[in-house]
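Asker: Here is my input; please provide its structure:
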Amino acid sequence: MNIIGGLDREFKGQVVVNSQELDHSQEARMDQYRRDEIGYIYQSYNLINHLTVLENVKLSLDMTTLTGTEREQRAKELLKRVGLIEHISKYPSQLSGGQKQRVAIARALASDPKIIIADEPTGALDSQNTEDVLQILNEIAAEGRLVIAVTHSQHVADASTRVVHLVDGQIDGDERLRPAYEVGNESRLTSKKLSLATSLKTAYKHFRYHKGRNSLIIAGTAIGLFAVMLFTGLGRGVNGYVNKQITDLINPQAIAVTRYVKTNVQGPNAQAANQRAAMQSMSGEVTAQKNFKQADINKIKQLAHVQSVQKLYSTSNVTIKYAGKEALAQSVSSWTSSNSNGSIKKGSSPKAGEVVLDRDSVAKVLQKKDYQKLIGKTVTLSYQTLGQKGQTVEVKYQAKVAGIAASSSGASYASGKTMVQAMKDADVKASAMALAVKVDSMDQSNAVAKQIDKIRSDGKRVFTATSVSDAISTVQTYIDLITNILAGIAAISLLVSALMIIVTMYMSVADRTKEIGILRALGESKRDIRNMFIAESLIIGVFAAVVATVVAYLAQIAFNSALSQIATYSFIQITTGNVVTVFIIALIISLLAAWLPARHAASLNPIDALAAD
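Answerer: The predicted model follows:
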C-alpha cells in the first residue's frame, strides 16, 4: 500500500503507473503523484482532531486550482453523498466510528484521484456500517476509479471485482470475480502546490484549538517584549526630561567660559569639576575672579561659528521691593545668550531697564495670590557690596518686570546694561563673572569649546570652556547605561520566551506526528510541513507583540499619570519605532525558535508518522 501510494522508498522492483515507472527517489515528483493520483482511506480513519468535518475534507482540496467557494461547495457535496451534511461543523471526537470512516472516504475523494487505497476500510465497523462503506466503495469504482482495498475480511474481498491474495509478501492467487468497471475518461481536478497562506490558515486553526496552552506562551513572551518596549520608552523619556531641564536653564548653543584656574584635580574628575564650575557660572552661583581682558575676548570673537560673546554679571542676596513688600533673591544675573527662554513661564526676556523675577523665591512672595500681575510693574532692587575704595556701599536701582521665570537655582535676571549702570552709579567696579559665547549651532559647541581652551596669552592658558552638550552627553551616558542594564534584563526574559516557544513547537511536533503523516500522504511536501510549524510560531510571536504593545501603552498612560504629580512631563515615551522594533524582535524570536522543530517535523518519515499513536 505504501509503495503504491508513493510513501515507501525501501523496496526492490518497479512501480509502473500509466506505462510510466515511478522514481520514488524524486521527492517533489512523489508529492505531486500523491496529490494527483492517490486517495487514502485508513482503518483508523486518521482524521485531524483540531479540524472540523468540513475542514478535514477540504484538506486535499487546498492543493487544487479550485477557488475557495468551489472547494467548500465540493466538500459539502461529498459529505452529503456519504450522509454527513448535518455534521460538517463537528469535530472527529464528536463522531461515531462509521461516521469517521465516511469522512475519511469523502476526504479521499475530494481531490478527484484516480486511485483509492483503502486500508482495512471496514475493520473497525459494525455490520451495518460495513455494508454502507462497501456500497460507497463500489459506487466509487463504478465511476471509473481504481479502488484497492487491503483487507483480511473475506466478506470485503467478495464484494470486489478482483482478488489478489498475498502470503508472506508473495502473490499466491489472482482471481477475477466479476468484470471490471470501465475506466472513466472525464476531466479531473488540477492539483497545485500548497500556498503559504493555506499553511498559515492551517497553523491558525491548530493555534486556536489549543488556545489555552498557547495563551500562556503568548503571556510569557509578551512579558519580555513589554519589558523591552517599556524600558526603551522610559530611557527616552528620562533622557528627554533631563535634556529639557538643562536646555530650559541654558541655551544649548551656548558655551560657558570662565578664567582658567589650575587645580590639583586630575583625570575625569577634573572635567567634572570644570563642568560644575561652568554651570554655576551660567546660573549665577559664582565667586569674584579676575576681570576678562578685551584682547582675550576678541580672540574668542574671531573663532569660526562664534556669533556673539557677552559678559556675565552676577550679584547675590539682592532685596527686591514692591508695594511695601520685599523678597530676597539668592542671585540676580545678567541675561545673556546662554539663558533659555524655556525658563520664562510668563512674559519675556529682560531688555534695558527690565528684570525677570524668579517665581517661587520672589514673585510669589511679593504678590502671593496673583503673582503674574507683577509683569509691567516697577520694582526696586538693592544689595550690599564693596566700593572701589574698599568701603561698603549699597547698589540700588529700579527696573520694570518683563517676565516670571522658574529655574532650579532660584535666580532672577536683569539687563546687563542696567546692572553695570547701577554699579557705576554706586562707584562699584563692574567685574564679569564669566563669558557667554553663542555658536551658530549646537553641533559646533564642542569644537568651539576646544578652540577656546587652546587660546593662550603670554604662553599661558586663559580660559576654561564648557558647552551644554558636554553636560547633556554626560547625563546621556548614565541614562544609556541604566537603559542598557534594563534592556539586558529584558533580553534574558526574551531568551526564556524563545525557549518556551521551542519547547512548545517540539511538543506540537510530538502531538501532531500522525497529522504530519496524513498531510504527507495527501501530497504536502516537506516545505509545506515546515511552513506550517513556522507559521504557528509566527502567530504566537505576533499575538505576543500585540499583547505587549497594548499593555505597554496602558502602562505608559498609568505611569505618566501617576508621575504627573512630580512633573508635567511624559517620562515614558513609547514611539511607533518602539512598536515596530518589538514586532521585528517577536518575529525573529519566533523564526529562530521554530526553525529546528519545523525541520524535525519536515524530516519525519511519513510511514513512521502514520504509525504513531
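Asker: C-alpha from now on. contacts and neighbour counts both.
Answerer: Will do.
Asker: Where does the residue lying closest to A106 once chain neighbours are set aside sit, in terms of helix or strand?
Answerer: Computed as Cα to Cα, 6 or more residues apart in numbering, the closest residue to A106 that is not its neighbour in sequence is L78, at 5.4 Å. If you go by DSSP states H and E, L78 is part of helix 68-81.
Asker: Heading C-terminal from the lengthiest helix in the chain, find the next helix or strand.
Answerer: When the chain is parsed with DSSP state H, its longest helix is helix 468-511. The helix or strand immediately downstream of helix 468-511 is helix 513-522, counting by DSSP H and E.
Asker: Could you check how far the residue nearest to A106 is from E120?
Answerer: Noted for L78: a distance of 21 Å to E120, by Cα to Cα, to the nearest Å.
Asker: Neighbour count for those two, which is higher?
Answerer: Taking neighbours as other Cα atoms under 10 Å, L78 and E120 compare with L78 leading, 22 against 18.
Asker: Show the contacting residues for that one.
Answerer: By Cα atoms under 8 Å, 6 or more residues apart in numbering, the contact list for L78 reads 106, 109-110.
Asker: could those be laid out in JSON lines, adding secondary structure and distance to V395?
Answerer: Formatted as JSON lines, the contacts of L78 follow (DSSP: H, G, I helix; E, B strand; the rest coil; distance: Cα to Cα, whole Å):
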{"residue": "A106", "secondary structure": "helix", "distance to V395": "105"}
{"residue": "L109", "secondary structure": "helix", "distance to V395": "106"}
{"residue": "A110", "secondary structure": "helix", "distance to V395": "103"}
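Asker: and this one, so I can compare the two:
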Amino acid sequence: MSVLTLKHVNKYYKVAGNQPFQALKDVTVSFDKGELVAIIGESGSGKSTLMNLIGGLDSDFDGEILFNGQNLGTFKEADFVKYHKENVGFVFQSFNLISHLNLLDNVTMAMTLANTSKEERIKRAKEVLSDMGLSDHIYKKPDQISGGQKQRVAIARALVNDPDIIIADEPTGALDAETTEQVLEIITDIAKRGKLVVMVTHSAQVAGHCSRIVSIDNGSIVDDKRNSEPLIHEEVKSSQPAVGNKNLSFFSAIRLALLNMKEKLSRNLLVAVGSSIGIMSVILMLALGNGVKTYINDTMNSFVNPLVTEVRMPADTQGEEAGSDDQTSLEAMQRQQQMEMQSMLTADAPFQTENLDELAALPNVKSLEKGYSLLSFGANRVAYDENESMILTFATVSSNLNESNLTAGNWPEAGQIMLSQSVADELAEDSMIGRTVTLTLTLGEQVVSREFDVSGIFGSDSDAMSGMSAAYVTFEDLNDWYQAENMTLEPNVVFLLAETADDTESIKNKVKDMGYQGSAQEAMTNMFNEMLDVLTYVLAAVAGISLVVSAIMILVVLNISVVERTKEIGILKALGARKKDIRRIFVSEAFLIGLFSGVIGIAFAFGLGYGINQFSLNVFDVPIIQIANENIVMGLAISVVISMLASFLPSQRAAGLDPVESLRRE
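Answerer: Next up is the predicted model:
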C-alpha cells in the first residue's frame, strides 16, 4: 500500500470580490516508500499548495489525502499535531532556523514539543548532527555557519523524529553548485533509507537526481515520469523511541521563553523595570501604612502592662435598633464610632457587684483591681501658685500603667498625685516633685477641690503620649474624697491581672464575648487603625494606577513580539506545536516578565524603604516603612497576574496564525 495517496484533490482560495480561485484541480497521485519525488512547475502552478496539503499545514481541501490509509481531511488538531511530530519533516529553502537558538536547540525543537526527556533528545540530536558533519558546531547560532551548513541543520531537524515523509521546498535554491551536490547526496541517502522524499523545485539539476518527476501546471498534474524504481536499499528505522502523543511541558515553555527574552534582553529588561515601578509604589504605600500602624500600636501599648486587661461596662445602646431593615453597614459603623467616642469623653457606666464577681471568676485571672477613669475637656484642672493646667484624663493609678513610663519620682500613695509631663511643664519650669498642687474635679454636679503632693511624673518629652494632660491618684484617696462629699464611688473600670502575657489575649477575647468593652485606649487605637487602613488602601490604589500602564506596555511588547516571531510560529506549527503550545510559550514569557518585574519592584521597595527609614530614624527616631512578608507575596502575585492577563490577546493572536502565511513572512 502506498505511503501517501491523493484522490481527486481540489483546492480553492477566495480572491478579490469573494470569488473562488481553484489552485488544484482533481489531483490524483500516490507515492511509495523510498521514492525521491520532484514536483516541478512554473510559479503559481500549484506546487507550494500541493506541498502544504501533503504536509498538513493546510487542511481546507476537497477530496482525499490518505497517509497509510488515514484521510487527512478528517484530522482534528490533535491528529495534525501527531502527524507533524511523528510522520512528516520539513526542509525549507530559506532554512527557517530559529535565530536565537543554537543548532542543538533547533534540532531538538520537535522533540521538545513532544516533551521527550532532555537526555534522549540531546543524544538523538547529536547523532543526527554528527551524520550531517556538524558535530563541531552544535552550540553555534545559525548566523555563525554557512548556508550549506544551515541546510544540513534543517535536514537534521526534519529527520530527528524519524518521520515517514520528508517534504523539501526548494532545498538547494539558496546554495551554490558545490553545496547543492552535497545536499542532494544527503537527500538521496535519506530516500535510500526508506523515506518518502518530496521536493518542490524549479531546478532541472535537482529533478535529475530524483527517481520520479511530477509536473504540475495550472493546478493539474500534466506529467508523472519515473526515472528509476524507488531508491530504497534497506529500510532503516532509527533507535529513536516513538514520540507518542506527548506535548510541550510547562518547564520547556519557560525555557523557550527565557531563550527568547535573552535575545531581546535590553527591551525586556526595560519593560520589567518599567512595570516594577508600579509594584514598588504599591508595596511602599502598604509598608507605610504598616509602619504608621505599628508605631501607633507600639506607642499605645508601651503605656500599659501586658499582663493587664482593662475592662469597661458596655456602652448604653438603649434606643438603638441594630437590626432594623433600613440600617446599612456604613450607618452601623458610624453609630458605633460615635458611641465609642462618646464613651471616651464621659464617665463609663459603673460596675455592679455581680459584674465584678463574674469577671474575677474568669480562667487565668490572677486578681481583679477596681479603678476609675474620666475624660473631660475643661472641667478638671490642676493649679500650682498662679499657674493652672487643664486635665484631659483623670484616673486612679493601677497596675495597668507601665513602670517604664515613670520618668521621675514614684507612684502616688495616700495624699499624693502623679502628673503627666505636659501638665508638670505648664505648672513650673523646674521639677514639680514634692510640691503641693490643687486638684479641681467635677464630681457628679459638684465642683470640688483638694490638695495633693506631687509624687512622680509620667511620660517624657520624647514620648508621643507626653502631650496628653493627665493626673493620677490612688483609688482609696478618690473613694475618701467621694465619702467626704457624701457620695459613693463606684468603679467604672476594672483591671484583670493575668498569670502570663499569653493569657492576656484569651482573657480579652472572653471579656469581649461577655459583652464588656475594652479600654478607651484600645477603642481609640482601633479607630486609628481603621482610618489608616482606609487611607493606606486608597494610596495603594492610586499607586496601582501605574500597573494599568504596565499592563498596556506588556501588551504592546508582546504584540510586537508576535509580529517579529511570525515565521518562528509557523516553524513551530510545522514541527507539531499545538495552538495551546504557542499560547503557553507567550504566556510563559509574560509570566517571566511579571516575575522579574515583581522581583525588581520588591528590590526597589526595600532599597527606597531603607533610605526613607534612615531619614525618619534621624528625624523622628522611628522606622516609618515596614515591608511585611504578605506585602512581598502580594506584590509578586499582582505583578505576575497582571502580566499574564496582558498576554491573553497577544498569545491568542499568535496561536491563531495560519502556518502557511506565517512561513511566507520575511
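Asker: which of the residues in the helix holding L78 of the first structure are buried?
Answerer: Neighbour-count burial for helix 68-81 of the first structure flags 71-72, 74-79 (criterion: 16 or more other Cα atoms under 10 Å).
Asker: same question, stretch 513-520 of the second structure
Answerer: In stretch 513-520 of the second structure, counting by 16+ other Cα under 10 Å, buried: 516-520.
Asker: Which positions in the second structure sit opposite the helix holding L78 of the first structure in the alignment?
Answerer: The alignment of helix 68-81 of the first structure onto the second structure (TM-score structural alignment) spans residues 118-131.
Asker: so how much does the strand or helix carrying T221 of the first structure differ from the second structure once superposed?
Answerer: Assigned by DSSP H and E, T221 of the first structure belongs to helix 211-249. Taking mean Cα distance after the TM-score superposition for the first structure, the mean distance separating helix 211-249 of the first structure from the aligned residues in the second structure is 1.9 Å.
Asker: Just list what that helix packs against, helices and strands only.
Answerer: helix 468-511, helix 526-563, helix 576-603 (3 or more Cα pairs under 8 Å, 6 or more residues apart in numbering; DSSP states H and E).
Asker: Present those helices as a markdown table; the columns should include distance to S348 of the first structure and mean neighbour count.
Answerer: Shown next, in a markdown table, are these (distance: least, Cα to Cα, whole Å; neighbours: other Cα atoms under 10 Å):
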| stretch | distance to S348 of the first structure | mean neighbour count |
| --- | --- | --- |
| helix 468-511 | 22 | 17 |
| helix 526-563 | 29 | 21 |
| helix 576-603 | 36 | 19 |
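Asker: among those, which is nearest L177 of the first structure?
Answerer: helix 526-563 (41.0 Å; Cα to Cα).
Asker: Where does the closest one end up in the second structure?
Answerer: Using TM-score structural alignment, the partner range for helix 526-563 of the first structure is residues 579-616.
Asker: buried set for the helix or strand containing S449 of the second structure?
Answerer: Here S449 of the second structure, judged by DSSP H and E, is contained in strand 446-458. Of the residues in strand 446-458 of the second structure, 449, 451-458 count as buried by neighbour count, 16+ other Cα under 10 Å.
Asker: elements contacting the helix or strand that it is followed by?
Answerer: Tracing the chain C-terminally past strand 446-458 of the second structure and defining elements by DSSP H and E, one meets strand 470-473 next. When contacts are defined as 3+ Cα pairs under 8 Å, 6+ apart, strand 470-473 of the second structure sits against strand 393-396, strand 416-420.
Asker: re earlier: mean deviation of the helix holding L78 of the first structure from the second structure?
Answerer: Averaged out, helix 68-81 of the first structure is 2.6 Å away (mean Cα distance after the TM-score superposition for the first structure).
Asker: How about stretch 488-501 of the first structure?
Answerer: Mean for stretch 488-501 of the first structure is 1.5 Å (mean Cα distance after the TM-score superposition for the first structure).
Asker: Also stretch 527-546 of the first structure?
Answerer: Mean for stretch 527-546 of the first structure is 0.8 Å (mean Cα distance after the TM-score superposition for the first structure).
Asker: ok so, going back, make JSON lines out of the buried residues of stretch 513-520 of the second structure and add secondary structure.
Answerer: Below are those laid out as JSON lines (DSSP: H, G, I helix; E, B strand; the rest coil):
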{"residue": "Y516", "secondary structure": "coil"}
{"residue": "Q517", "secondary structure": "strand"}
{"residue": "G518", "secondary structure": "coil"}
{"residue": "S519", "secondary structure": "coil"}
{"residue": "A520", "secondary structure": "helix"}
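Asker: Show the contacting residues for the equivalent of E182 of the first structure over in the second structure.
Answerer: Using TM-score structural alignment, the partner of E182 of the first structure in the second structure is H233. Remark: with contacts taken as Cα under 8 Å, 6+ apart, H233 of the second structure is in contact with 192-194.
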